[in-house]
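In: I'd like to go over a predicted model; first the sequence, then the structure.
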Amino acid sequence: MAAGPKGDIPMLEDGKIFIGASRNPDDSINKPEYLDLKFGNRHGLVTGATGTGKTVTLQVLAEGFSRAGVPVFAADIKGDLSGIAAKGEPKDFLTKRAEQIGFTDYEFDQFPVIFWDLFGDKGHRVRTTVAEMGPLLLARLMDASEPQEGVINIAFKIADQAGLPLLDLKDFTSLLNYMGENATELSSQFGLISKASVGSIQRAMLVLEQQGAEHFFGEPALKISDIMRTSNNGYGQISVLAADKLMMNPRLYATFLLWLLSELFEELPEVGDPDKPKLVFFFDEAHLLFNDAPKVLTERVEQVVRLIRSKGVGVYFVTQNPLDVPETVLAQLGNRAQHALRAYSPREQKAVKTAADTFRPNPAFDCATVITNLGTGEALVSTLEAKGAPSIVERTLIRPPSGRVGPLTDAERQQVMDKSPVLGVYDDDVDRESAFEILAARAKKAADADAAKRAEEDAGQQQGSTTSGW
């Protein structure tokens, strides 16, 4: 076994997160590798093929930020990340890795976790209102065409001017019905409203409801402050979103996370470059955000990522292939961990070259060659150092996590939820008066008025026929 560096390697030293230890070409250990907390808001990227250790690297980073008092939000695609809420257990592969990198003070720990779930099955319900989602993201969620997106924009204008709160899907459906019934009158005021486009949007709404999107819209809406908590021991709270069921609707998954990022951007104050981030946000399966995304949406992501760092938020994209992320976004990701990539097809070879070219070269090895030969739990790592310049890339053995590697049992998850600081806050729906009730009341009032008018006319006709008879 290769010799480790001399002395203990602390997990957190001088405002840094210990990621692992780099090794020399002869496989001897070189030096510890850290992520500097003051550059934690400069975003990051974790990439690599399936089974190469991305989730464990995500866990190591999440633990490090939490231990430093930084709240974390992360989606849990397979359920494995839930184990971060439990103290780790001695296992051969963990202790072996700790010995291999000279991590002599390796200890197990558990971290404060709040579980969230759009469906309310494996965590507290997460909701937003249709109004907060906004027309751009709602159109993306429906995969709307350009004419449909125009009608959706008009719908939001009508709701705003008419004082119609759009809270849940039934509110938006009621508004669409109103627009269809009054298309001619509304078109003269807001622009062309095609009944065909309204009808197609209504059909798209039905599909959304069948996919479970109605669980996401409503109240009480998520308060951003509830994912930015710290625990009593000073650790940053880790918000884990159960995403196994949500991933069955990839568009809803990606749209929800983009909405959350947008809310953070809009609500948080400017803080410049703090000593450590205010929040770190891990976007797993990041390719889903950009797949077939219209230009306006990609530009929105680029803008949010570029500007949100001054709000103290670090965004870390996790995906298999660096080509999954547009170059305009990729250029903004300062802290990187590249796990192994396969390079059989031309596209895979291009991905390897792209990944290699994004690193500051190390004269000791060829990046493109090493990327295809990395072992499990090993990555090419480069982080930002003094003055925000990227460090020379190092072939790094990722440190073992302190929390459990693997999922919680259902009973363990429930125990965590029962002690949650937001227990009871989001678990029940609140259905206050909104567009659905207001439009229904208006329709009833109009129908009652019509009925009264007809009754009056009928009574008049009946009286006329009575007085004119012999």
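Out: Noted; the coordinates are in hand.
In: all contacts plus neighbour counts: C-alpha atoms, from now on.
Out: OK.
In: Just confirm L397 contacts H339, I think it does.
Out: No. If you go by CA atoms under 8 Å, L397 and H339 don't touch, sitting 10.3 Å apart.
In: more neighbours, these two?
Out: H339 (31 against 26; other CA atoms under 10 Å).
In: Sticking with G69, tell me its helix or strand.
Out: For G69, there is no host helix or strand (DSSP states H and E).
In: what separates it from N41, distance-wise?
Out: Distance, G69 to N41, using CA to CA, to the nearest Å: 14 Å.
In: Check it against this one:
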Amino acid sequence: MGEIFLGLGGNDENQSLDLGRANRHGLIAGATGTGKTVTLQGMAESFSANGVPVFVADVKGDLSGIAMAGSSKFKHADKLEGRAKDLGMETYEYSDNPAIFWDLYGEQGHPIRTTISEMGPLLLARLLDLNDTQEGVLQIVFRYADDNGLLLLNFEDLQSMLLYASQNSKELSSVYGNVSRQSVGAIQRQLLSFESQGADQFFGEPALEIDDFLKTDEEGRGYINVLAADKLMRSPKLYATFLLWLLAELFETLPEVGDPEKPKLVFFFDEAHLLFDDAPKALEDKIEQVVRLIRSKGVGVFFVTQNPTDIPDEVAAQLGSRVQHALRAFTAGDRKAIKAAAENFRINPELEIAQVLTELKVGEALVSTLDEDGAPTVTQRTLIKPPRSRLGPVTKKERAIIKSISPVEGKYDEEVDRESAEEVLAQKASDAVETAKEVEAKGEEEVRRQPRKTKSIWEKAFSRGAKVAVGSVAGMAASKVLGKKSRANPMRSGVTSAAGSIATDLAGPVAGRFVRNLIGGLMR
């Protein structure tokens, strides 16, 4: 199996991470300014060089430089080159990395979107800080949309559904259970507050395809997916919920692979404490379950945080590799945390781990990984290797160039707004007004004999299919004029198109319900 070099241990032996054990997850921790970001950057580079795609959240705006080669002209270059010399890295050269920039707001990278249906009521309820009663009403709204073939794609769709639920609360309550207008109103207020933070831009189409996170370049290097999160961090609950959703999507999408020779993706979760802040115990349990299960999909998750005690014990128990930078001991609480952190490392008789944790210099860390048998290696005080890419952010011009040559350029940049719940309900309301006017003018019996104005999902599909069939007939005629043979059967093309159209219209509700049931099973 391959391995990635982390640094030189105090025993003069290289400290490395076995690629075949990288899906057993890990922890990078340490106080501010002790070198966590540099460690993360160096590890991401090494994974990429070994053909492993990487996802990192750039919470401070300085990780984007991973796309550009470092240089002797840049700040701290002398320290990086000096450290490489200390480590005996004779082949140390600056180099860039293949990168794709992403941004939920679409400002510093390709926008990342998902649909309201794919997010589901459980994660939305956490995102909106809903209580159990309000979450139950949200569940009913989703169920009604599914039962009636209404696509919930963006905020407008959800707001339209909530308005409909409020106006028809008695009807919904008789079928699905109590739907109080007070609960609907509370959800609407939370949505408005959330929308004011720009969160509505995250919901819509085209939705993210997970495979776009798993790309390699022509040289076989894994793409490093950099999420611009400096603005996103102003909405910490959105940041944490988004990453939790992403883990759930990876779990649902990827096949079982057991323990591969190298991971299919390595996921760095910076500011990991946000995932657990104010989270109920039941949610923590399920996060632990997701982390444990996603390992078999070949995904490695590395939590990056200031203090290892930010991670609940049940989750920390799943983290096989640990890179612990210095911790500060200013208060009694700090000393207690240092003692707890020291107890999670394999004992090294030559190190007083609790004491060393307060003495580590910038760029040093205590390192323990998993060996070939899956057992923790003896903890070593380690000088961490320097990255080869730039330390610091890219310029606006460099970011634009990198975005323009991205393998997903043009795929997500323009939002698509197809017919969904908002349009269907608006049309339904319009038809109701017209019908009321006609009833008043012509009488109820006369109106009942008139054909229905709004087509059903099946009628719309076959209507579109008929248009395809007409196009196919015209195509055959043109082929004959040009002397070409056509194998297209216009009737079959029409039926196939109708079936495809029905599948498209139903895919949102049906697939959305399937994914939500799966996520719900994990989150409950």
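Out: Sure, I can see it. Since this is a predicted model, take the numbers as computed values, not measurements.
In: Neighbour count for G69 and N41 of the first structure, which is higher?
Out: Shown here are G69 of the first structure and N41; by other CA under 10 Å, N41 has more neighbours (30 against 21).
In: which ones are touching the counterpart of that one in the second structure?
Out: When the second structure is aligned by TM-score structural alignment, the residue opposite N41 of the first structure is N23. N23 of the second structure makes contact with D259, K262, P263, V266, R295, S296, G298, V299, G300, V301 under the criterion CA atoms under 8 Å, 6 or more residues apart in numbering.
In: Looks to me like L380 of the first structure is in a strand.
Out: Yes. According to DSSP: H, G, I helix; E, B strand; the rest coil, L380 of the first structure belongs to a strand.
In: is it true that it touches R395?
Out: Yes. Look at L380 of the first structure against R395 with CA under 8 Å: they come within range, at 4.7 Å.
In: Which of those two has more residues huddled nearby?
Out: Neighbours per residue (other CA under 10 Å) separate L380 of the first structure from R395, with R395 holding more: 29 against 26.
In: I238 of the first structure matches what in the second structure?
Out: Checking TM-score structural alignment: I238 of the first structure goes with I224.
In: From G136 of the second structure, how far out is that match?
Out: Per CA to CA, I224 of the second structure is found 39 Å from G136 of the second structure.
In: the more surrounded of those two?
Out: Higher neighbour count among I224 of the second structure and G136: I224, with 30 against 19, using other CA under 10 Å.
In: which residues in the second structure does stretch 133-140 of the first structure align to?
Out: Taken onto the second structure by TM-score structural alignment, stretch 133-140 of the first structure occupies residues 119-126 there.
In: quick one: F156 of the first structure and L136 touch, right?
Out: No. Contact criterion CA under 8 Å: F156 of the first structure and L136 do not qualify, at 10.6 Å.
In: neighbour count winner among the two?
Out: Neighbour count, other CA under 10 Å: between F156 of the first structure and L136, F156 has more, with 20 against 16.
In: In which helix or strand does the nearest residue to the more buried one once chain neighbours are set aside reside?
Out: Spatial nearest neighbour of F156 of the first structure, chain neighbours left out: P135 (6.9 Å); criterion: CA to CA, 6 or more residues apart in numbering. Per DSSP H and E, P135 of the first structure falls inside helix 130-142.
In: Quick one: residues contacting the residue nearest to F156 of the first structure.
Out: E149, I152, N153, F156.
In: ok, and the residues you listed in the second structure?
Out: Among the contacts of P135 of the first structure, those whose aligned partners also touch in the second structure, counting by both residues aligned by TM-score structural alignment, their matches' CA atoms under 8 Å, are E149, I152, N153, F156.
In: Would you double-check that L17 of the second structure falls in a strand?
Out: Yes. Residue state for L17 of the second structure (three-state DSSP) corresponds to a strand.
In: ok, it - contacts?
Out: E3, I4, F5, L6, S321, T369, L370.
In: Generate a ChimeraX selection restricted to the buried entries among the residues you listed.
Out: To isolate the buried subset of the contacts of L17 of the second structure in ChimeraX, counting by 16 or more other CA atoms under 10 Å, use the following:
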select :3,4,6,321,369,370
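In: Looking at the contacts of L17 of the second structure, which are in strands?
Out: The members of these that map onto strands under DSSP state E are E3, I4, F5, L6, S321.
In: Tell me how far the equivalent of the first one over in the first structure lies from F65 of the first structure.
Out: Structural alignment places E3 of the second structure opposite K16 in the first structure (criterion: TM-score structural alignment). With distances taken as CA to CA, K16 of the first structure is found 9 Å from F65 of the first structure.
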